[in-house]
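Undergrad: Following is a predicted model, sequence given first.
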Amino acid sequence: MASLIASPSASRILVLGGTTEAGRLAAALAARREMAAILSLAGRTAEAAPSALPRRIGGFGGIEGLMRWLAAERITAVVDATHPFAARISVNAAAACAALGLPLARLTRPAWTPQPGDRWQEVADARAAALALGAAPRRVFLTVGRLTLDAFTVAPQHRYLVRTIDAPDPPPALPDLTLVTARPPFTAEAETALMREHAVEVLVTKNSGGAATAGKLAAARALGLPVVVIRRPEKPAADTFLTVEAVLAWLEAHRPPP
C-alpha cells in the first residue's frame, strides 16, 4: 500500500480519484513541495491512467476503515474528486472527515443540461431508465457503465448496444446484446456514425457531465433521438469546486500551521 513521504510541516492530502479532474489535480499537486498527496483509486477499471502522485488502489473498508487510514497517514485534508455517480465513497468520506474534524472539498464537473432540440427524459436511477424504455422492443444504446447493466434485465425485449471501458464479467443476462469496449473521449462524429451503424432508436446515459463523453448527446440531438438521462445522486455537503485552481487555493487556505 502506498504511503506518504513528506516533511512534518507539509500538508498531507488524500485525493479520492478515478476521474479526469482527479488526474489534473494530481499533476498539479505533484509540483507542490509544500503539499504531500496520495491518489486513491477504487480499482474499478483494469488499467488505471498513469499518475504523477503515489497511488493506493482498492477500498478502505467502510467509514471506520477510512478513518483508521486517515489517522495513520496523518492526513490534513481530503479532496473528493470521484465520479459524480460514486455515491458511497463520497458518503464515507464526508462521515470520516466529520468524525476526525478534517476539511473536505469536492472537485466535480458541471452536469449536462438539455439543449435546444434535445428530447430528454430524466429518471432517478438505472431501473427507472430500463422501465422508461417501454414495452415495445427498441434498439437501445446503453452507456451507463458495466456495474449498472444488471438493472436492464427487467427489460429483456430490447436490442442493446452496450459500451463500457472494460467488458462486464459476468456479462448481463440480456438476450440481444452487442458489446463495445472503448475508452473516451468520443467525438460527436464518431458517435453519430456508431448510432447509425447500429440503427439506434434511443440513448440511455448517466448525467456524468464533462466533454469527454458529451459527443453522444450531440449525436442524439442531430439524429433526433430520445435520450433517457439518469440524474446524479445527491452527495453530502462539502466545499465544492469546478476547477483545479480553486481546489489548490482551498488547500492553501487549509494548510496546517507550521
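TA: Ah, there it is. Numbering: from 1, shown residues only.

Undergrad: going forward, measure contacts between C-alpha atoms and count neighbours the same way
TA: OK.

Undergrad: how about the helices in the chain?
TA: Using DSSP state H, the helices of the chain run over 20-30, 62-72, 87-100, 126-132, 188-197, 215-223, 244-253.

Undergrad: Alongside the first one, take a look at this:
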Amino acid sequence: MTAAPHVLILGGTTEARLLAAALVANTSDRPLLTRITSSLAGRVAQPRLPVGEVRIGGFGGPDGLARWMREQQVDALIDATHPFAGTISFNAASAAATAHVPLLALRRPSWVAGPEDRWHAVASLAGAADALPGLGERVFLTTGRLGLATFAPLTEHWFLVRSVDAPAPPMPPRMEVLLDRGPFSLESEAALLRRHRIEVLVTKDSGGRATAAKLTAAREAGLPVVVVRRPPVPDGVPVAEDVGQVEEWLRTAIG
C-alpha cells in the first residue's frame, strides 16, 4: 500500500490549527488523504495544540529542517507561521529548495485602514518607538513580549503591555503587564482603553479577526495607531489566504 503524502505545517497560529483540523478531518467534497505533522517553535509556555501529530522545538536552521523533511519523507511544506516570524519563513524557503519539497505560505490578510482611522505605518519596532513622541504618553503596546527592549529607552511614556507569556528585561521602566490571549471583543477592548486612559495604540499588522477589535476600539475613541508593517514572504513562495486555497494547492502539489 502506498503511504499517504506527508504534509508538514509550520506554525502555532490560528490558521495553522484550522488547516491541521481540516486536513485531519478530511471532510471536504474532494478529500485529501494525507499524513499531517504540525511543528511549533515552543516559544509559548502553554500553546494551543492542533489536532494530529505535533512536534515542538526548532530544527536547527534550514539544514536541519531539510534533513528532517528528507528523513520523514515530507511531500509538501506549509509555512503557516505568524506573519512576523520572519526567520523561520526564510529557513523554510531555503530548506524546501534543498530538499526539493514544494512550499506554500499561509498568511491571513493584512489589516486595511478605513477613512476614519488615524494610522501611522512604520517599518519596524524601532520605527514605532521613534513615532511615539508627540502621539501620546499612555501607550497600549500589543507587539508581543520579545521586542520590549526597543521601547526600554522611552522613560517619559507609560506602557500597558499585553502578551500571552510574561516578558523579561530589558523593558520600559514605566509599564504594566496584562497576560491575556485573544480573541478579544470590541466591548472589552473599548473598556480597557478607557480604564487605562490609553492615548495611543501600537500594534503589528498581524491581520485576522482574533485581535482586530482593538483597532475598531481605537478608531471609535479617536486614538492614533502605530502599525508596524509585516515583512514580505521570501521571493518566489506562493501565498494562500485561507484553508481552502491551501487545499487546492495541495491537490496540485501532491496529487
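TA: Sure thing, it's come through. Because the structure is predicted, anything quoted here is derived from the model rather than measured.

Undergrad: where does the TM-score land?
TA: The TM-score (TM-score structural alignment, normalised by the length of the second structure) is 0.94; 249 aligned residues with a C-alpha RMSD of 1.5 Å.

Undergrad: rewinding a little: okay if I get the helices of the first structure as JSON lines plus mean neighbour count?
TA: Formatted as JSON lines, the helices of the first structure follow (neighbours: other C-alpha atoms under 10 Å):
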{"stretch": "helix 20-30", "mean neighbour count": "19"}
{"stretch": "helix 62-72", "mean neighbour count": "16"}
{"stretch": "helix 87-100", "mean neighbour count": "18"}
{"stretch": "helix 126-132", "mean neighbour count": "18"}
{"stretch": "helix 188-197", "mean neighbour count": "16"}
{"stretch": "helix 215-223", "mean neighbour count": "20"}
{"stretch": "helix 244-253", "mean neighbour count": "15"}
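
Undergrad: possible to save these as JSON lines with distance to A42 of the first structure?
TA: Below are those laid out as JSON lines (distance: least, C-alpha to C-alpha, whole Å):
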{"stretch": "helix 20-30", "distance to A42 of the first structure": "13"}
{"stretch": "helix 62-72", "distance to A42 of the first structure": "12"}
{"stretch": "helix 87-100", "distance to A42 of the first structure": "9"}
{"stretch": "helix 126-132", "distance to A42 of the first structure": "21"}
{"stretch": "helix 188-197", "distance to A42 of the first structure": "28"}
{"stretch": "helix 215-223", "distance to A42 of the first structure": "26"}
{"stretch": "helix 244-253", "distance to A42 of the first structure": "21"}
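
Undergrad: who wins for proximity to T143 of the first structure among those?
TA: helix 215-223 (9.3 Å; C-alpha to C-alpha).

Undergrad: I'd like to know which elements the closest one is packed against.
TA: helix 188-197, strand 226-230 (3 or more C-alpha pairs under 8 Å, 6 or more residues apart in numbering; DSSP states H and E).

Undergrad: One more pass at 10 Å, please.
TA: Here helix 215-223 of the first structure touches strand 119-123, helix 188-197, strand 202-206, strand 226-230, going by 3 or more C-alpha pairs under 10 Å, 6 or more residues apart in numbering; DSSP states H and E.

Undergrad: Can you check which part of the second structure the second one sits on?
TA: Looking back up the chat, that one is helix 188-197 of the first structure. Mapping helix 188-197 of the first structure onto the second structure (TM-score structural alignment) gives residues 186-195.

Undergrad: Please point out which parts of stretch 103-110 of the first structure sit buried.
TA: Across stretch 103-110 of the first structure, burial judged by 16 or more other C-alpha atoms under 10 Å covers P103, L104, A105, R106, L107, T108, R109.

Undergrad: which ones are touching the closest residue to G136 of the second structure other than its chain neighbours?
TA: Once flanking residues are discounted, G136 of the second structure sits nearest to E199: 5.1 Å by C-alpha to C-alpha, 6 or more residues apart in numbering. Listed by C-alpha atoms under 10 Å, 6 or more residues apart in numbering, the contact set of E199 of the second structure reads 135-140, 193, 218, 221-225.

Undergrad: Let's have these in TSV, adding distance to E116 of the second structure.
TA: Listed next are the contacts of E199 of the second structure as TSV, based on distance: C-alpha to C-alpha, whole Å:
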residue	distance to E116 of the second structure
L135	17
G136	18
E137	22
R138	21
V139	20
F140	19
L193	18
A218	10
A221	11
G222	8
L223	10
P224	10
V225	12
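
Undergrad: Go through those residues and say which is closest to Q72 of the second structure.
TA: For these, the nearest to Q72 of the second structure is F140 (43.6 Å; C-alpha to C-alpha).

Undergrad: could you check the distance from the closest one over to R194 of the second structure?
TA: Applying C-alpha to C-alpha, to the nearest Å, one obtains 11 Å for the distance of F140 of the second structure from R194 of the second structure.

Undergrad: ditto for A128 of the second structure
TA: 22 Å.

Undergrad: cool, A16 of the second structure as well?
TA: 34 Å.

Undergrad: ok so, going back, keep only those of the buried residues of stretch 103-110 of the first structure that are in strands.
TA: Judged by DSSP state E, strands contain the following of these: L104, A105, R106, L107.

Undergrad: among those residues, which two are most distant?
TA: Maximum distance among those (C-alpha to C-alpha): 10.2 Å, for L104 and L107.

Undergrad: Would you mind listing the outside residues contacting the match of helix 188-197 of the first structure?
TA: By C-alpha under 10 Å, 6+ apart, stretch 186-195 of the second structure touches 138-140, 160, 197-201, 211-221, 223.

Undergrad: swap the cut-off to 6 Å and go again
TA: With C-alpha atoms under 6 Å, 6 or more residues apart in numbering as the test, stretch 186-195 of the second structure has contacts from A213, K214, A217.

Undergrad: what do you get for stretch 19-28 of the second structure?
TA: Contacts of stretch 19-28 of the second structure from elsewhere in the structure, counted by C-alpha under 6 Å, 6+ apart, are V51, V243.

Undergrad: before we move on, what about stretch 82-98 of the first structure?
TA: L16, G17, G18, I63, M67.

Undergrad: again, but for stretch 129-141 of the first structure
TA: By C-alpha under 6 Å, 6+ apart, stretch 129-141 of the first structure touches F152, Q157, H158, R159, Y160, L161, V200, E201, V202, L203.

Undergrad: go on, stretch 47-57 of the first structure?
TA: Contacts for stretch 47-57 of the first structure (C-alpha under 6 Å, 6+ apart): M1, A2, A26, A27, A30, I38, L39, S40, L41, A42, G43.

Undergrad: residues touching the last one, list them.
TA: If a contact means C-alpha under 6 Å, 6+ apart, then G43 of the first structure has I57, G58 as its contacts.
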